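Colleague: below is the structure, and that's it, no one-letter string:
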């Protein structure tokens, strides 16, 4: 009896040991799979690595830039048109920086591409949830009231409205159909960077923090200062500012800091990740918190408004106005300008 029990006990132990080993192997395999999954780099991380590998130009010039003295100002909504994400108003302190007088032009971006061989996001195929898409970008369609924006194959910075369009004769227009990654890549090559959101609003206000627009508070004067949409948006554009879409840089009078088209013409990428409640989260902000944090659900801030903004619909050219877009997006009314820290 004792022998039989012992035999049974040994067999049972071996049986349990076998399954324990199997379970351990499963757990190991699961853990290994999780490690592989965690170490697989995200789309965002891969792009940032590619950008980091871009070599700066031999000499970083401040030609075409203005040195803007820093200071303290009240950031946030200050008009009846202000949206919830522009509050609460709060004090921001800005350091002295160099700023591009204008938005980066087609000619400047072409030089960057020629020297580096960089390929923009709109010129690359991509995948969303297992479905592959050809190279292309978003183009505005005013004739479709249901879907104003549509993906157009072949649209990119050289062909802003699609393969049938081009930028010949528009070398001095702001480059568009460039993603946040493309703007970051250009800035790295140029030895500059994108402005933060707080810097952009400071620059737009031009030292006049209580004004709604960079030129003052009278919307009636807008056509003298900004390229925007006049008329019944989006079907009727009265073109009182002489431009249906983008205009050459320096087409309108500069703001008080001497910056051209800091409002209107095209939206401009800034460095920060977009939070609808960003201004109420300031106590959580540490160095880089808003600037570098990223996940697939979040977007990057765009500022300044564009030729598609109207007083009745968007008013993106207000000093405090803020919107956002996904960092890989290319749009025909979205470009950027750069800043450079004072050394």
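Modeller: Received, thanks. Computed from a prediction, not measured in an experiment: that's the story for all the values here. Numbering: from 1, shown residues only.
Colleague: only C-alpha atoms from now on, for both contacts and neighbour counts.
Modeller: Will do.
Colleague: give the contact list for residue 179.
Modeller: Neighbouring residues of residue 179 by CA atoms under 8 Å, 6 or more residues apart in numbering: 120, 121, 122, 327, 328, 329, 330, 331.
Colleague: show me where the stretch 201-343 of the chain has strands.
Modeller: 267-273, 300-303, 322-325, 334-335, 339-341 (DSSP state E, counting those that start in this stretch).
Colleague: re earlier: dump the contacts of residue 179 into CSV; add neighbour count as well.
Modeller: Below are the contacts of residue 179 laid out as CSV (neighbours: other CA atoms under 10 Å):
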residue, neighbour count
120, 20
121, 24
122, 25
327, 22
328, 19
329, 19
330, 30
331, 25
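Colleague: ok, back up a step: of all the strands of the stretch 201-343 of the chain, which one comes closest to residue 189?
Modeller: Taking CA to CA, strand 339-341 is the member of these nearest to residue 189, at 12.3 Å.
Colleague: so who does residue 150 touch?
Modeller: Contacts of residue 150 by CA under 8 Å, 6+ apart are 138, 139, 140, 141.
Colleague: ChimeraX command to pick out the buried ones of the residues you listed?
Modeller: Filtering the contacts of residue 150 down to the buried ones (16 or more other CA atoms under 10 Å) takes a single ChimeraX command:
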select :138,139,140
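Colleague: next, the one to line up against it:
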């Protein structure tokens, strides 16, 4: 873990790239905390499962009452044969499509889970150092209890992601590719137009090993790109505007998020359906669609729906225990 010192920063953004839910930028004060250097990896999650026997959300039969609140009112209950363990998987398209309909490139795939991120036949073999994905909000909470850590608040996550750079466009600065080098794992338009996946277009490369790119100013790796990251807060599209109004120019101390969620972006789903915040973007983010590999970008996610591009990292208020190798160096005798 890396120490993130206490401080005051401008949360959100007023830049031309910012979405409405990122505005306006407003002052926030956070206490110091420790944060995982990287996403929690497949190997780390496998050890948690080995020790606890945890069965993830994707490996359980979906509960209709939980699913129902995420659907248009009046949606009839499907037959039990449809309610089978699985998760959402990016499948892409074979041609350019209207980007207003994300159902064209996402599928619910029976048998998809953290061990099989793209469904039966896929594997994490040889990917122990990749971010674990296909984990729900509840799975992250369970891991956090086992690890003796907690989920970061949205404010803590953004403060840490910025690495001490005030209102920079990206976690490494204002230039997307300094010296022509990519600084994060996102959808490279050189591989083709999102969401086209074909031998000719290339398409999504998927996750990469953690630490594939330089760390930010606080020594944290992959704060944007690779895989989205769950944070503790409920999602409310109006939250930043309300926080700025309440602050009146004075820093808000350690905000913990709104008391409930509000997301009017999908007219077919109730605006108060449960939604948690995810941050950082993923290997699917690109200039033409979400441009979420920016520290202020934020998105709503169904806490009960694991996805093939969402993972997590944790924080702690106490310093992490030293490893045996560190102790040996400090006290060799």
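Modeller: Now that the structure is in, tell me what you want to look at. All values reported here derive from a predicted model rather than from experimental measurement.
Colleague: which of the strands of the stretch 201-343 of the first structure is buried the deepest?
Modeller: Across those, averaging neighbours per residue (mean count of other CA atoms under 10 Å) puts strand 334-335 on top, at a mean of 28.
Colleague: that older thread, out of the contacts of residue 179 of the first structure, which comes closest to residue 173 of the first structure?
Modeller: residue 331 (14.7 Å).
Colleague: go ahead and confirm that closest one touches residue 138.
Modeller: Yes: in this structure, residue 331 of the first structure is within contact of residue 138 by CA atoms under 8 Å, at 5.2 Å.
Colleague: what residues are shared contacts of those two?
Modeller: With CA under 8 Å, 6+ apart, residue 331 of the first structure and residue 138 have common neighbours residue 177.
Colleague: where do the strands sit along the stretch 1-150 of the second structure?
Modeller: Using DSSP E, counting those that start in this stretch, strands in the stretch 1-150 of the second structure cover 2-4, 7-11, 26-30, 33-35, 86-90, 106-110.
Colleague: so where is the third one in the first structure?
Modeller: The counterpart of strand 26-30 of the second structure in the first structure, counting by TM-score structural alignment, spans residues 90-94.
Colleague: again, but for the first one
Modeller: Residues 66-68 of the first structure are where strand 2-4 of the second structure aligns, with TM-score structural alignment as the criterion.
Colleague: so how far does that stretch sit from its counterpart in the second structure?
Modeller: For stretch 66-68 of the first structure, the mean deviation from the second structure after alignment is 1.1 Å (mean CA distance after the TM-score superposition for the first structure).
Colleague: what residues does that stretch touch?
Modeller: 96, 97, 98, 99, 100, 101, 257, 258.
Colleague: nearest to residue 14 of the first structure among the residues you listed?
Modeller: When the contacts of stretch 66-68 of the first structure are ranked by distance to residue 14 of the first structure (CA to CA), residue 97 comes first, at 72.7 Å.
Colleague: buried sites along stretch 271-284 of the first structure?
Modeller: For stretch 271-284 of the first structure, by 16+ other CA under 10 Å, it's 271, 272, 273, 274, 275, 278, 279.
Colleague: enumerate every residue touching whatever residue of the second structure lines up with the last one.
Modeller: In the second structure, residue 279 of the first structure lines up with residue 240, judged by TM-score structural alignment. With contacts taken as CA under 8 Å, 6+ apart, residue 240 of the second structure has the following neighbours: 12, 21, 22, 23, 24, 25, 26.
Colleague: residues near residue 182 of the second structure, how many?
Modeller: Other residues lying near residue 182 of the second structure total 12 when counted by other CA atoms under 10 Å.
Colleague: that one - nearest residue in space that isn't next to it in sequence?
Modeller: residue 176 (7.3 Å; CA to CA, 6 or more residues apart in numbering).
Colleague: so the one you found sits against residue 170, correct?
Modeller: Yes: between residue 176 of the second structure and residue 170 there is a contact at 7.2 Å, judged by CA under 8 Å.
Colleague: of those two, which one has the most company?
Modeller: Taking other CA under 10 Å, residue 176 of the second structure and residue 170 do not tie; residue 170 has more neighbours (21 against 17).
Colleague: how about the more buried one, what's its partner in the first structure?
Modeller: Using TM-score structural alignment, residue 170 of the second structure pairs with residue 213 in the first structure.
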